[in-house]
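need a structure here:
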Amino acid sequence: EFAISEIKKNTRRFAKRQLTWFKKQEDIIWFDYLTPVEEIINKIETQIIEK
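Coordinates of the predicted model:
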């Protein structure tokens, strides 16, 4: 039981560190999971063309 709670705690901490790191990256494009796939594809294509 202790091991399980430690794994859960450490997983949450790691996820928080990842999110903090990603939020500091200026070139990251965030998508809401409810965004239609076609809209996401169009946005990615636009970003590729502009670079």
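
use CA for all of it now, contacts and neighbours both
OK.

just the helices in this structure please.
Remark: helices assigned in the chain by DSSP state H are 2-24, 37-50.

want to throw those helices into TSV with mean neighbour count?
Rendered in TSV, the data for these read as follows (neighbours: other CA atoms under 10 Å):
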stretch	mean neighbour count
helix 2-24	11
helix 37-50	11
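
gap between the two ends of stretch 23-42?
One end of stretch 23-42 sits 22 Å from the other (CA to CA, to the nearest Å).

To compare with the earlier structure, here is another sequence to fold:
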Amino acid sequence: MAIEIPVKDLVQSAVQAGRNETEILTAIIEVADNLMLTAKFYAEIDTLPAALKRKLE
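This next block holds a predicted model:
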């Protein structure tokens, strides 16, 4: 994976700064989840005009 090494580096840096590894990983998962929800939201918005057009026809 292209992001595996940077994520591991981020976790390692945060642990060295005194953060709890479980909390770090939980935060990363939450950020990823938010990004996925945002992407899904915008993908659904992109399909709205076509769906509305079909309903109006």
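
residue in structure 2 matching F2 of structure 1?
With the correspondence set by TM-score structural alignment, F2 of structure 1 lines up against L25 in structure 2.

and that match, how far is that from S13 of structure 2?
When distances are taken as CA to CA, L25 of structure 2 and S13 of structure 2 turn out to be 12 Å apart.

do A51 of structure 2 as well
Where S13 of structure 2 is concerned, A51 of structure 2 sits at a distance of 47 Å (CA to CA).

swap in E21 of structure 2?
Using CA to CA, E21 of structure 2 is found at 10 Å from S13 of structure 2.

same deal with A27 of structure 2?
A27 of structure 2 is 14 Å from S13 of structure 2, by CA to CA.

again, but for V31 of structure 2
If you measure V31 of structure 2 against S13 of structure 2 using CA to CA, the figure is 18 Å.

now do L52 of structure 2
Distance from L52 of structure 2 to S13 of structure 2, by CA to CA: 48 Å.
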